[in-house]
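Engineer: sequence below, structure please.
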Amino acid sequence: MKLLLAEDDLRLGRLVRHMLEKEGHQVTWVHEGQEAYQEAMVGEFDLLILDWMLPKMSGIEVLHRLREEGFQGGVLMLTAKDEVEDRVKGLNTGADDYLVKPFEFPELFARIRALGRRSFTPFKEDQVKAGNLLLNTVTRTLIREGREIPLTLREFQLMELFMRNPGQVLPRELIWDRIWGYDADVTSNILDATVKLLRKKIEDPDGKRIIHSIRGIGYKLEV
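Structural biologist: Below is the predicted model:
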């Protein structure tokens, strides 16, 4: 994969780049946020790995600006922040995954593989329709009643999983496997936070619920 690594700790950045290149990835390493933003806008990267605390522009600011500009690529945040509120903030800003420092390299590699993995269902068609929702798997856009709804990579993958299985109860374990992978350290908080953010985007505040929580089991899409 072609990766952009933004890490201002020179020792850690050098080590991470070396280990990623040993895994066969092509890595561009930058040391501060403004440069990360510029590289991401002009380069064609499969995945961005952003440290939360970067000079000149923080990783979360870089992510926010990129999503506002329509960047649809995968983003993995590296951070020492491990509170639930911080995880939700990162996901709310548009991060697709979250890795807390210090981390082990096998876990980093597993998360990168999971982010690079496409939906488990082969693309049999360019568009998936469920009720008044239309998902384009080529442009990775979601349309509801003529309105385009921007989605992060994780939100897109989750929405495609729901829309390809409307009315079916999807167990939490299945969602973890299909979206994150069993080899990734995914917590219930991250899954629930992603669903919560997706609901805010696709459901009307006063309208009926589309994504239903099935207590003790998982989730179901009803359109």
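Engineer: going forward, measure contacts between C-alpha atoms and count neighbours the same way
Structural biologist: Noted.
Engineer: go ahead and flag the most central residue of the chain.
Structural biologist: Against the mean C-alpha coordinate of the chain, by Cα atoms, centre = their mean, the closest residue is Asp96 at 1.8 Å.
Engineer: quick check: that one touching Arg154?
Structural biologist: Yes - in this structure, Asp96 is within contact of Arg154 by Cα atoms under 8 Å, at 5.3 Å.
Engineer: shared neighbours, the two?
Structural biologist: The contact sets of Asp96 and Arg154 overlap at Gly74 (Cα atoms under 8 Å, 6 or more residues apart in numbering).
Engineer: show me what the lengthiest helix in the chain is packed up against.
Structural biologist: Criterion DSSP state H: the longest helix present in the chain is helix 188-202. If you count contacts as 3 or more Cα pairs under 8 Å, 6 or more residues apart in numbering; DSSP states H and E, helix 188-202 packs onto helix 84-93, helix 153-163.
Engineer: also this sequence, please, to line up against the first:
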Amino acid sequence: MRILVVENDIYLSKVLSQILKKNSYTVTCVNNGDDGIDFALTGIYDIILLDVVLPKTDGMTVLQRLRKIRITTPVILLSARSEISAKVAGLDSGADDYLVKPFSLDELLARVRALGRRKGELFSNNILVYGDIELNTASLKLSTEQSEVALTCRECELLEFLIRRKGIISPKERIIEKLWGFDSSAGANHVEVYISFLRKKLEYIGSNVVITTHRGAGYEINTTCKDIQANTLLKSTV
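Structural biologist: Model (predicted):
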């Protein structure tokens, strides 16, 4: 899971980064509201930890702008204000949770885990379902009712990313940022190779799920209509 920390306090930002990374999260830290907006707009983050008091653009304004342009990434607001009115204002502005400073790091981790579970509403026992496939992110198995195939960790991450963005075209640059990170030397050819691997494995298990290439734009996951056509043909012969 990838987390964006937008925190004005440099020391706290470093502490949060260390704790989150120790718990196997991938973390990016920025220290002002303008950078927070720019990084959030990439859409590669699963959760945003957002300080209310920020230079350039304050946290509440950052949150409101993100929600206005339909960035739905879960947000935990971090604030020293403990009064009910401040919490209500934050939640009404689109925050998913509100944590009062100083807070327990154990409590923060628990809330991150809770939001992660909420974001994974398509999951049941680590299984993500789309079309006629089931993706088991724990065992790295991809299956239909008829067949099953093993995936590599990278293939699993890419397929999960595409499924979660169903209906949205994902540019190669976005995929690289999500799977390899901003500082990676991975290029477009890496994405093309893994897309090819996934297509072959989807075909191998006889799935009706396809990964469509939008030339110059990116990739999108879809289901074909062959099963609908088969049902129609069956009905016509009855």
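Engineer: could the helices and strands packed on helix 188-202 of structure 1 be laid out in TSV, adding distance to Glu69 of structure 1 and mean neighbour count?
Structural biologist: Output for those, formatted as TSV (distance: least, Cα to Cα, whole Å; neighbours: other Cα atoms under 10 Å):
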stretch	distance to Glu69 of structure 1	mean neighbour count
helix 84-93	13	18
helix 153-163	15	22
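Engineer: turn these into TSV, including distance to Arg67 of structure 1.
Structural biologist: Formatted as TSV, these follow (distance: least, Cα to Cα, whole Å):
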stretch	distance to Arg67 of structure 1
helix 84-93	8
helix 153-163	11
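Engineer: and Val129 of structure 2, how far from Lys178 of structure 2?
Structural biologist: 21 Å (Cα to Cα, to the nearest Å).
Engineer: more neighbours: which of those two?
Structural biologist: With neighbours defined as other Cα atoms under 10 Å, Val129 of structure 2 and Lys178 compare such that Lys178 has more, 21 against 18.
Engineer: show me what contacts the residue nearest to that one when sequence neighbours are not counted?
Structural biologist: Among residues not flanking Lys178 of structure 2 along the chain, Ile44 sits closest, at 5.2 Å (Cα to Cα, 6 or more residues apart in numbering). Residues in contact with Ile44 of structure 2 (Cα under 8 Å, 6+ apart) are 2, 174, 177-178.
Engineer: which ones among those residues lie within strands?
Structural biologist: Judged by DSSP state E, these include Arg2 as members of strands.
Engineer: ok, the contacts of Ile44 of structure 2 vs Pro102 of structure 2, which is closest?
Structural biologist: Arg2 (23.4 Å; Cα to Cα).
Engineer: what's the spacing between the residue nearest to that closest one when sequence neighbours are not counted and Ile3 of structure 2?
Structural biologist: Closest residue to Arg2 of structure 2 apart from its sequence neighbours, by Cα to Cα, 6+ apart: Thr26 at 4.6 Å. According to Cα to Cα, Thr26 of structure 2 stands 6 Å off from Ile3 of structure 2.
Engineer: who has more neighbours out of those two?
Structural biologist: Between Thr26 of structure 2 and Ile3, counting by other Cα under 10 Å, Ile3 is the more crowded of the two (22 against 17).
Engineer: name the element the nearest residue to Asp51 of structure 2 once chain neighbours are set aside belongs to?
Structural biologist: Excluding the flanking residues, the one nearest Asp51 of structure 2 by Cα to Cα, 6+ apart is Leu78, at 4.6 Å. Assigning secondary structure by DSSP states H and E places Leu78 of structure 2 in strand 75-79.
Engineer: distance from that strand to the middle of the chain?
Structural biologist: Here strand 75-79 of structure 2 is found 18 Å from its chain centre; the criterion is Cα atoms, centre = their mean, to the nearest Å.
Engineer: which residues does it contact?
Structural biologist: 47-53, 59, 63, 90, 94-101.
Engineer: run the last query once more with 10 Å
Structural biologist: Outside strand 75-79 of structure 2, the residues that touch it by Cα atoms under 10 Å, 6 or more residues apart in numbering are 3-7, 46-53, 59-60, 63, 86-87, 90-91, 94-103, 108, 111-112, 115.
Engineer: helix 84-92 and that strand, what's the angle between them?
Structural biologist: Strand 75-79 of structure 2 and helix 84-92 are oriented at 160 degrees to each other (axes from the mean of the first three to the mean of the last three Cα atoms, to 10 degrees).
Engineer: have a look at how far, on average, strand 75-79 of structure 2 is from structure 1.
Structural biologist: Compared with structure 1 after the fit, strand 75-79 of structure 2 shows a mean deviation of 0.5 Å (mean Cα distance after the TM-score superposition for structure 1).
Engineer: quick one: contacts for the nearest residue to Ala80 of structure 2 once chain neighbours are set aside?
Structural biologist: With sequence-adjacent residues excluded and distances taken as Cα to Cα, 6+ apart, Ala80 of structure 2 is closest to Lys101, at 4.6 Å. Lys101 of structure 2 sits next to 51, 78-82 when contact means Cα under 10 Å, 6+ apart.
Engineer: one more pass at 8 Å, please.
Structural biologist: 78-81.
Engineer: from those, which would you call buried?
Structural biologist: Buried by 16 or more other Cα atoms under 10 Å: 78-79, out of the contacts of Lys101 of structure 2.
Engineer: out of the contacts of Lys101 of structure 2, which is nearest to Ile221 of structure 2?
Structural biologist: Leu78 (35.5 Å).
Engineer: so after the helix or strand where Val129 of structure 2 lies, what's the next helix or strand?
Structural biologist: Val129 of structure 2 is part of strand 127-130, with elements assigned from DSSP H and E. The helix or strand immediately downstream of strand 127-130 of structure 2 is strand 133-136, counting by DSSP H and E.
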